[in-house]
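Peer 1: what follows is a predicted protein model with its sequence.
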Amino acid sequence: MKYKQRKKALILLADGTIFHGKSIGKEGTAFGEVCFNTGTTGYQEIFTDPSYFGQIMVTTNAHIGNYGTKDIEVESDDIMIAGLVCRNFSFEYSRPGADRSLEAFFDAHDKMAISDVDTRALVRHIRDNGAMNAVISTDVDNIEGLKKQLADIPDMNGLELASKVSTKEPYFYGDENAKYKISALDIGIKKNILRNLAKRDAYVKVFPYNAKFEDLEAFKPDGYFLSNGPGDPEPLVEAQAVAKEVIDRNLPLFGICLGHQVIALANGISTYKMHHGHRGINHPVKNLETGKGEITSQNHGFAINREETEGHDDVDITHVHLNDHTVAGIKMKSKNVFSVQYHPEASPGPNDSTYLFDQFIENIQNN
């Protein structure tokens, strides 16, 4: 490829730490909470996952962009991250099936990316000091101005973001003649979740984040689903009200990630912001019911309180994260309800966790 002049760029963290790099293409400034993902592949899925809305993504893999992008390999219709920070950015790609380069993909979505950053040092800093707000910018001579702007960015703790990524109007997914009907609350839903439900003979109606139980019930579904999504689960009072109503009526309910946290809150179990979260495709989880281990994909910065979960009369812990023993899955003893804190549809195992979708369908059949 032709050599092109690239502007200097930087990432400035809320604690004042600065790392220098170069811009990929788009010039300007982008703000968000800085976090990192340890996956060695799947960058396109990461960048389009609504759960990452409002976050500046640092990729720990040294090379990003080497296999380009494919139009069907997206989890939403937009790049959801606020910006990208990487070590080596590949402007050319070597994948025959790719539709375009990652650079062209970012340009099409008007998103900022910077490279040539010491991401190893940056990730170590985040691991030691926690996830925090940050800014990436080509305005490298305006450090004090960037610091002032960064100080005004709201903290992720207490921030409601589901409304920013949820559908505005209900829509359908799958075959309308399918055997099962599912009402899904979109608080940041990934397309591959819908694909997995449709693959199991389900016709899904997807509702906006603030839909009421009556809206979901009007579809006359066989089961209810609460999706993944970004931000703090605590402000999602409408979603919690939906979960409570489904639970009270003992209807089949399945939640993933943010949906899992909403189900916990609906049961009076609190959530908390993690130090730097879980984001990657090799997180080890143990299924306490089967004793089996699962290699899982995770991307969350909040978790549910383990002590409160263990002390709850009607909730069992079904899965635990083996690195830090956080709660990775729960089920209700007296209700047709279960949820997990990871992504079975992402298939990093590759099929370690897809049984959860089958379990949901079985719960519907047995209701």
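Peer 2: Right, received. Where do you want to start?

Peer 1: from here on, just use CA atoms for contacts and neighbour counts.
Peer 2: Fine.

Peer 1: give me the most central residue, the protein.
Peer 2: By Cα atoms, centre = their mean, the chain has its centre lying nearest to Ser51, at 2.8 Å.

Peer 1: thought that one was touching Phe302?
Peer 2: No - with contact defined as Cα atoms under 8 Å, Ser51 does not count as touching Phe302 (11.4 Å).

Peer 1: joint contacts of those two?
Peer 2: Common neighbours of Ser51 and Phe302, counting by Cα atoms under 8 Å, 6 or more residues apart in numbering, are absent.

Peer 1: comparison target below:
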Amino acid sequence: MTLHKPSQPASGPAEESRAPGRAADEAQEGATGVLVLGDGSVFWGQGVGAEGSAVGELCFNTSMTGYQEILTDPSYAGQIITFTFPHIGNVGVNDEDVETVTPAARGCVLRCPISEPSNWRAAESLERWLDLRGLVGIAGVDTRRITRLIRDGGAPNAVVAHSKAGRFDLEALTAQAQGWPGLEGMDLAKTVSRTQTMTWDGGLWSLGQGYATQGDAWCHVVAVDYGVKHNILRSLAAIGARVTVVPATATAEEILALKPDGVFLSNGPGDPAATGVYAVPTIQGIVASGVPTFGICLGHQMLALSLGAATRKMERGHRGANHPVKDLQTGKVEITSQNHGFVVDEASLPPIAEVTHVSLFDGTNEGFRLTDKPVFSVQHHPEASPGPEDSHYLFHRFADLIRQTMGKRS
């Protein structure tokens, strides 16, 4: 076992090396954090958050704001997030800007050290927030270099480690990164989903008033929780829906017994094909029932699987709040928020699935609707937390489908 103990403070962005077994005097001086990739690449920096180590897939997010929403997005289960925006933590954290109670991300990689918060809404520093939630991070790293590495070579396995004493077993960390199986084939929805059925009654946030409370509901929506973000549930409540949240493992019979006017298939982490083993039969039963159905992200991917289509792992994924998507039905281009590492193979969609949205970055599928059922889905995140609100109309499109179907029943 080779231990490394730097002795002097590091300055500037960390340098990369590719010799995990080298002598201690060659280690980055003063480093208390290290990022080790599966190929043996090593990035030194300053540890932030909790001490310890975490292994996962290394990805990058290009959002300039909303780091707290990103870190609490359940879809980041199994991932270490590299933030391309350099100033992360400068506005602190609070109890309102969270998307789940317990973060599922493995850790984070930052360019600049976390500064003291400067914002009237800040309740505490990001540094303390990370520590209290057991999230390991590293700052002072050349995040542009890491982003290029992921862009050119795909998302690698990695370990991020933090030791205040500056002692690291690089050989063991490299072996840990190399031995991690990766997200392909992983069902992570069960790890972040609620285990009990519950009612959600919170609405959208507004300045000076906080989150609204649920008013009179005109419809009932059942949301299947594969890792649902809070702001999605708030957006459903804001269209006037009484929202019931059910676990990822709920069956079609259990969901339909709740007599929903609409069913929502949520976002979530992991491989859609793995989660689809139990989710696809449920989705097929819901679609066959004729209940209006709306899917986002993982829900979109598994809806495609339920139709006999295929999904595939992307090399680097889409993660950020600046992704242009074209709505083929209106011709409008929306700037969207995205977080996904798998994508629907558009060529595998059946004829009854009409493509409605496409990415203007790489041409991948961003949405479809069924021509014979009140069912549609999108790959991006219209709840805009964080991100632009260009796609928020999709919740109202869902509401319109519900009204039309309720009208036919009356």
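Peer 2: Here it is on my side, so go on. Keep in mind that what you see is a predicted model, and the values were worked out from it rather than measured.

Peer 1: quick check: TM-score for this pair?
Peer 2: After superposition, the two chains reach a TM-score of 0.95 (TM-score structural alignment, normalised by the length of structure 1), with 362 aligned residues with a Cα RMSD of 1.6 Å.

Peer 1: hang on, the earlier thing: gap between the residue nearest to the centre of structure 1 and Thr40 of structure 1?
Peer 2: Distance, Ser51 of structure 1 to Thr40 of structure 1, by Cα to Cα, to the nearest Å: 19 Å.

Peer 1: and the residue nearest to the centre of structure 1, that's in a helix?
Peer 2: Yes - Ser51 of structure 1 forms part of a helix when assessed by DSSP: H, G, I helix; E, B strand; the rest coil.

Peer 1: Phe338 of structure 1: how many residues sit nearby?
Peer 2: Residue neighbour count, defined by other Cα atoms under 10 Å, stands at 26 for Phe338 of structure 1.

Peer 1: circling back: residue in structure 2 paired with the residue nearest to the centre of structure 1?
Peer 2: Under the alignment (TM-score structural alignment), Ser51 of structure 1 maps onto Ser75 of structure 2.

Peer 1: its match and Pro269 touch, don't they?
Peer 2: Yes - the pair Ser75 of structure 2 and Pro269 passes the contact test of Cα under 8 Å, sitting 4.0 Å apart.

Peer 1: overlap in contacts, the two.
Peer 2: Counting by Cα under 8 Å, 6+ apart, the residues touching both Ser75 of structure 2 and Pro269 are Gly227.

Peer 1: pretty sure Gly25 of structure 1 belongs to a strand, no?
Peer 2: No - under three-state DSSP, Gly25 of structure 1 falls outside any strand and is assigned coil.

Peer 1: what's the neighbour count on it?
Peer 2: Counted with other Cα under 10 Å, Gly25 of structure 1 comes out at 19.

Peer 1: quick one: contacts for it?
Peer 2: 6, 103, 107, 112-113.

Peer 1: any idea how far it is from His321 of structure 1?
Peer 2: Going from Gly25 of structure 1 to His321 of structure 1 by Cα to Cα gives 39 Å.

Peer 1: can you get me a residue count around the nearest residue to Phe342 of structure 2 once chain neighbours are set aside?
Peer 2: Closest residue in space to Phe342 of structure 2, ignoring its immediate chain neighbours: Lys313 at 4.4 Å, by Cα to Cα, 6 or more residues apart in numbering. Per other Cα under 10 Å, the neighbour tally for Lys313 of structure 2 reads 17.

Peer 1: show me what Lys313 of structure 2 lines up with in structure 1.
Peer 2: Matched by TM-score structural alignment, Lys313 of structure 2 corresponds to Lys273 in structure 1.

Peer 1: surely that match is in contact with Asn157?
Peer 2: Yes - using Cα under 8 Å, Lys273 of structure 1 is in contact with Asn157, at 6.5 Å.

Peer 1: any residues in contact with both of these two?
Peer 2: With Cα under 8 Å, 6+ apart, Lys273 of structure 1 and Asn157 have common neighbours Asp232.

Peer 1: the helices in the stretch 51-200 of structure 1, which residues?
Peer 2: Secondary structure of the stretch 51-200 of structure 1, counting by DSSP state H, counting those that start in this stretch: helices at 102-108, 119-129, 143-151, 162-165, 191-199.
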